[in-house]
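> Only the shape, not the letters, is given here:
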């Protein structure tokens, strides 16, 4: 079932997210609904707070992005031997990040019709549980790492806009107010701030 995505300004996007265990009620259904919601919105990642569930759970699909790129772009955006992932992250934590950073444009399903250049580490090492609740420790690079960091931020009450300089955020304020009031329409179901 496709769930409505919360818009910028909705309070749940800033709520403290909580760890969950394998007995979390209807976890499998929530994960399946999140995948359907993400793909229905043509997204590459989605975090539980974006669908009104403040828990430490998010999804990332960088494989579809990889598959759509030409070889030259893959060299710039993905590390060697990285063909992308389709992965569920539960109770994730970043335990290491590279000093090397890079800047690329990011958007967000909760902030439609807006994208900004954001600087992030090129690689990160994550500890998390996968969909089967098996503990993982993996290092991710490039676009995959960027997508993970973006979604991880949601579970930390952080939006990609928070990484912008204050002046840039101020310049975007008018657009953000329109998004929060539902005046910017998305091509997928949304729930707007009250």
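Noted; the coordinates are in hand. Since the structure is predicted, the reported quantities are computational estimates derived from the model, not experimental observations.

> make it CA atoms for all contacts and neighbour counts henceforth
Will do.

> For whichever strand or helix holds residue 176, enumerate the helices and strands it packs against.
When elements are assigned from DSSP states H and E, residue 176 belongs to helix 166-180. Secondary-structure packing of helix 166-180 (3 or more CA pairs under 8 Å, 6 or more residues apart in numbering; DSSP states H and E): strand 111-121.

> what's the angle between the strand it packs on and helix 166-180?
With axes from the mean of the first three to the mean of the last three CA atoms, to 10 degrees as the basis, strand 111-121 and helix 166-180 are set at 150 degrees to each other.

> what's next to strand 111-121, contact-wise?
With CA atoms under 8 Å, 6 or more residues apart in numbering as the test, strand 111-121 has contacts from 7-8, 97-108, 145-146, 160-161, 163-164, 176, 179, 184-186.

> Which strands and helices lie in contact with the following helix or strand past that strand?
Counting by DSSP H and E, the next helix or strand C-terminal to strand 111-121 is strand 123-129. Counting contacts by 3+ CA pairs under 8 Å, 6+ apart, strand 123-129 is packed against strand 86-97, strand 135-141, helix 142-155.

> and the second one, how far from the chain's centre?
How far strand 135-141 lies from its chain's middle: 16 Å, per CA atoms, centre = their mean, to the nearest Å.

> what does stretch 98-118 give?
Worked out by CA atoms, centre = their mean, stretch 98-118 lies 10 Å from the chain centre.

> same question, stretch 125-143
In this view, stretch 125-143 has its centroid 15 Å away from the chain centroid, taken as CA atoms, centre = their mean.

> ok, now stretch 135-147?
Using CA atoms, centre = their mean, the distance from the centre of stretch 135-147 to the centre of the chain it belongs to is 12 Å.

> How about stretch 35-49?
9 Å.

> Go through it and flag the buried ones.
Counting neighbours by 16 or more other CA atoms under 10 Å, one finds that the buried residues in stretch 35-49 are 35, 37, 38, 41, 43, 44, 45, 46, 47, 48, 49.

> thinking again about what came up before, can I have the buried ones of the contacts of strand 111-121 as a PyMOL selection?
Listed next is the PyMOL selection for buried residues among the contacts of strand 111-121, using 16+ other CA under 10 Å:
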select buried, resi 7+8+97+106+107+108+145+146+160+161+176+179+186
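
> Pasting the second one now:
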């Protein structure tokens, strides 16, 4: 099932997500649906709050960037109840987009490396360290679980410059190739 994407202005995107347990309803199918939704929307990551669910889970598939970073070959994972243990290294800037902020792409600085503890889709615990693009995608998706968006990394001036675009997103005045949930329209 392909979920519609929750966009800027919806309160769920500003909530700190809650942990989930093994008995989450139809969990295996839910993980598959998250990946399917991410691929359909042309994303490299998708967090549960982006489909309106305030739970601590995100999926990533950065294998398309393996041409530039060979270690990303087959980098497809589900992160359940993740906790960033450490970030380190120099901050580096890259242009980022977000499915919940359609038509907005901005330069965001993030640390080069991240160490993260998480459960995989079989609820097996892992502690792993990632660098480069993988670390960036993980940090971006993790932000969603903490109620943060990429615009929170921008200067106040840059945010003011984006105000009309952000207002249009909250009103659904944006074109996407995927279905969106306009803030306030959720039943």
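Great, that's in hand. The model shown is predicted, which means the values in this text are computed figures rather than measured ones.

> related to what we said a few turns ago, CSV for the buried residues of stretch 35-49 of structure 1, including secondary structure and distance to residue 192 of structure 1?
Rendered in CSV, the data for those read as follows (DSSP: H, G, I helix; E, B strand; the rest coil; distance: CA to CA, whole Å):
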residue, secondary structure, distance to residue 192 of structure 1
35, helix, 21
37, helix, 16
38, helix, 17
41, coil, 16
43, coil, 18
44, coil, 21
45, strand, 20
46, strand, 17
47, strand, 17
48, helix, 16
49, helix, 13
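
> before we move on, the earlier item: which of the contacts of strand 111-121 of structure 1 fall in strands?
Within these, residues falling in strands by DSSP state E are 97, 101, 102, 103, 104, 105, 106, 107, 108.

> Which residue is the nearest non-sequential neighbour of the residue most central in space within structure 1?
Closest residue to the average C-alpha location of structure 1: residue 151 at 2.6 Å, with CA atoms, centre = their mean. Taking CA to CA, 6 or more residues apart in numbering, and ignoring the residues beside it in sequence, residue 151 of structure 1 has residue 47 as its nearest neighbour in space, at 5.6 Å.

> Can you tell me what that neighbour aligns to in structure 2?
Correspondence of residue 47 of structure 1 to structure 2, assessed by TM-score structural alignment: residue 47.

> any chance of the buried residues of stretch 35-49 of structure 1 in CSV, with distance to residue 85 of structure 1 too?
Output for the buried residues of stretch 35-49 of structure 1, formatted as CSV (distance: CA to CA, whole Å):
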residue, distance to residue 85 of structure 1
35, 14
37, 18
38, 15
41, 18
43, 14
44, 10
45, 11
46, 14
47, 16
48, 19
49, 21
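
> ok, of these, which one's closest to residue 131 of structure 1?
Distance to residue 131 of structure 1 across these (CA to CA) is lowest for residue 35, with 11.9 Å.

> ok, and the closest non-adjacent residue to that closest one?
Among residues not flanking residue 35 of structure 1 along the chain, residue 59 sits closest, at 7.3 Å (CA to CA, 6+ apart).

> ok, now residue 112 of structure 2?
Nearest residue to residue 112 of structure 2, sequence neighbours excluded (CA to CA, 6+ apart): residue 89, at 5.1 Å.

> was I right about residue 53 of structure 2 contacting residue 13?
No. In this structure residue 53 of structure 2 lies outside contact range of residue 13 using CA atoms under 8 Å: 9.0 Å.

> So for these two, which sits in the more crowded spot?
When residue 53 of structure 2 and residue 13 are compared for neighbours, residue 13 comes out ahead with 27 against 16, by other CA atoms under 10 Å.

> My read is that the more buried one contacts residue 150, right?
No. Checked against CA under 8 Å, the pair residue 13 of structure 2 and residue 150 is beyond contact range at 11.4 Å.

> Just give me the match in structure 1 for the residue nearest to residue 112 of structure 2.
With TM-score structural alignment defining the correspondence, residue 89 of structure 2 maps onto residue 99 in structure 1.

> From residue 183 of structure 1, how far out is residue 192 of structure 1?
In this view, residue 192 of structure 1 and residue 183 of structure 1 are 10 Å apart by CA to CA, to the nearest Å.

> I misspoke; the intended subject was residue 19 of structure 1.
Remark: distance between residue 19 of structure 1 and residue 183 of structure 1 (CA to CA) = 34 Å.

> With residue 193 of structure 1 instead?
Residue 193 of structure 1 sits at a distance of 11 Å from residue 183 of structure 1 (criterion: CA to CA).

> which one of the two has more residues nearby?
Each of residue 193 of structure 1 and residue 183 has its neighbours counted (other CA under 10 Å); residue 193 has more, 15 against 12.

> Quick one: map the more buried one onto structure 2.
Under the alignment (TM-score structural alignment), residue 193 of structure 1 pairs with residue 183 of structure 2.

> what does residue 167 of structure 1 give?
By TM-score structural alignment, residue 167 of structure 1 lines up with residue 157.
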